[in-house]
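Student: pasted the sequence and its predicted model underneath.
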Amino acid sequence: MHKIDSEEQFNQLIQSGEAFSFLKHSVTCPISQAAYEEYIKFAEDFPDHNCYYLTVQDSRPLSNYIAEQFQVKHESPQAFLFKSNKVLWHASHWKITYDSLKKSREENL
């Protein structure tokens, strides 16, 4: 898992065309902490799958940029599956579970 802080870093990922998961995480929210723990388990079990995240408190401009670029209303926590400059899947709050992350990968890649 890698932390992303800038639009430049994010755009490099998007332009690569490769599939990756992305989590918007808040360090002050217990729901977000639960989602983050699920995301960590998923990333550990699928080391061949690229997993990235941002911390909303540190990277609010990037969080807003993603919402605007992909026309997906900002929520936190919020998980995405991107490939070829498209959002293939997204979920927020309690819908971010190990199983939902795994299923999104299986159904879309």
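Tutor: The structure has been received and is ready for your questions.
Student: from now on I want contacts and neighbour counts done on CA atoms only, so please keep to that.
Tutor: Fine.
Student: isn't H90 up against Q78?
Tutor: Yes - using Cα atoms under 8 Å, H90 is in contact with Q78, at 7.1 Å.
Student: okay, these two: which has more neighbours?
Tutor: Q78 (24 against 19; other Cα atoms under 10 Å).
Student: helix or strand: which one has the spatially most central residue of the chain?
Tutor: With distances taken as Cα atoms, centre = their mean, the chain has F22 as the residue nearest its mean C-alpha position (1.8 Å). Taking DSSP states H and E as the criterion, F22 maps to strand 20-25.
Student: again, but for Q15
Tutor: helix 7-16.
Student: list the buried residues for that helix?
Tutor: By 16 or more other Cα atoms under 10 Å, the buried positions in helix 7-16 come out as F10, L13, I14.
Student: same check on stretch 83-92?
Tutor: K83, N85, V87, L88, W89, H90, A91, S92.
Student: ranges for the helices of this structure?
Tutor: 7-16, 30-45, 60-70, 98-108 (DSSP state H).
Student: and of these, who's closest to Y53?
Tutor: helix 30-45 (9.1 Å; Cα to Cα).
Student: one more structure, for comparison:
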Amino acid sequence: MNLFKSIFGGSEEPNSTSKVGWKPLTDLGQLNEIITTSADKPVAIFKHSTRCGVSRMTLKQFENEFDLEDKVTPYFLDLLENRDLSNAIAHRFGVEHQSPQLLLIRNGEPVYTASHGDIYADDLKRYI
């Protein structure tokens, strides 16, 4: 394994040993599911570019910090595979597209957004 890959990882996403329990976000219809679910339990959406080293490091840091298994329903969006869906999220929730980006949705509305180096799992606790 070369040095770059050992630092930033491979192309497989998200980490298969992650404690986050990601739900893949791959279909526009899931936005309605997210809005409905968020009435009972907040939903986190992590938008990730599998080709970006900053996004990869941010994802790994988030997964290592995450301890909200029973408090948040986490969705994972691969931006390269689902750019149209990412644009729909930006439009529906009124947020500018960023990568990486974390959104916390409660009652169908974004209550917290962060991008790049400002993404921390611990910050979600203040908005749940």
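Tutor: Nice, I can see it. As the structure is a prediction and not an experimental result, all values here were calculated from the model.
Student: quick TM-score on the pair, please.
Tutor: The TM-score (TM-score structural alignment, normalised by the length of structure 1) is 0.87; 104 aligned residues with a Cα RMSD of 1.3 Å.
Student: sorry, back to before: residue in structure 2 paired with the residue nearest to the centre of structure 1?
Tutor: Counting by TM-score structural alignment, F22 of structure 1 lines up with I45 in structure 2.
Student: what does P47 of structure 1 give?
Tutor: Under TM-score structural alignment, P47 of structure 1 pairs with E69 in structure 2.
Student: for L79 of structure 2, see how far away that match is.
Tutor: Per Cα to Cα, to the nearest Å, E69 of structure 2 is found 23 Å from L79 of structure 2.
Student: of those two, who's got more company?
Tutor: A count of neighbours by other Cα under 10 Å puts L79 above the other of E69 of structure 2 and L79, at 22 against 11.
Student: show me what contacts the residue mapped onto the more buried one from structure 1?
Tutor: In structure 1, the residue paired with L79 of structure 2 is V56, using TM-score structural alignment. Residues near V56 of structure 1 by Cα atoms under 8 Å, 6 or more residues apart in numbering: K24, H25, S26, V27, S63, S76.
Student: among the residues you listed, which ones are buried?
Tutor: K24, H25, S26, S63, S76.
Student: pretty sure the fourth one sits against K24.
Tutor: This means S63 of structure 1. Yes - shown here, S63 of structure 1 and K24 form a contact pair, counting by Cα under 8 Å, at 7.1 Å.
Student: overlap in contacts of these two?
Tutor: The contact lists of S63 of structure 1 and K24 share L54, V56, where a contact means Cα under 8 Å, 6+ apart.
Student: to which residue of structure 2 is S76 of structure 1 aligned?
Tutor: Match for S76 of structure 1 (TM-score structural alignment): S99.
Student: quick one on the thing from earlier: mean per-residue distance, the strand holding F22 of structure 1 to structure 2?
Tutor: Strand 20-25 of structure 1, aligned to structure 2 and superposed, deviates on average by 0.7 Å (mean Cα distance after the TM-score superposition for structure 1).
Student: angle of that strand against helix 60-70?
Tutor: Calculated by axes from the mean of the first three to the mean of the last three Cα atoms, to 10 degrees, strand 20-25 of structure 1 forms an angle of 130 degrees with helix 60-70.
Student: tell me what strand 20-25 of structure 1 is packed against?
Tutor: Applying 3 or more Cα pairs under 8 Å, 6 or more residues apart in numbering; DSSP states H and E, we find strand 20-25 of structure 1 packed against helix 30-45, strand 50-55, strand 78-83.
Student: how about Y127 of structure 2, what does it touch?
Tutor: Counting by Cα under 8 Å, 6+ apart, Y127 of structure 2 touches L104, V111, Y112.
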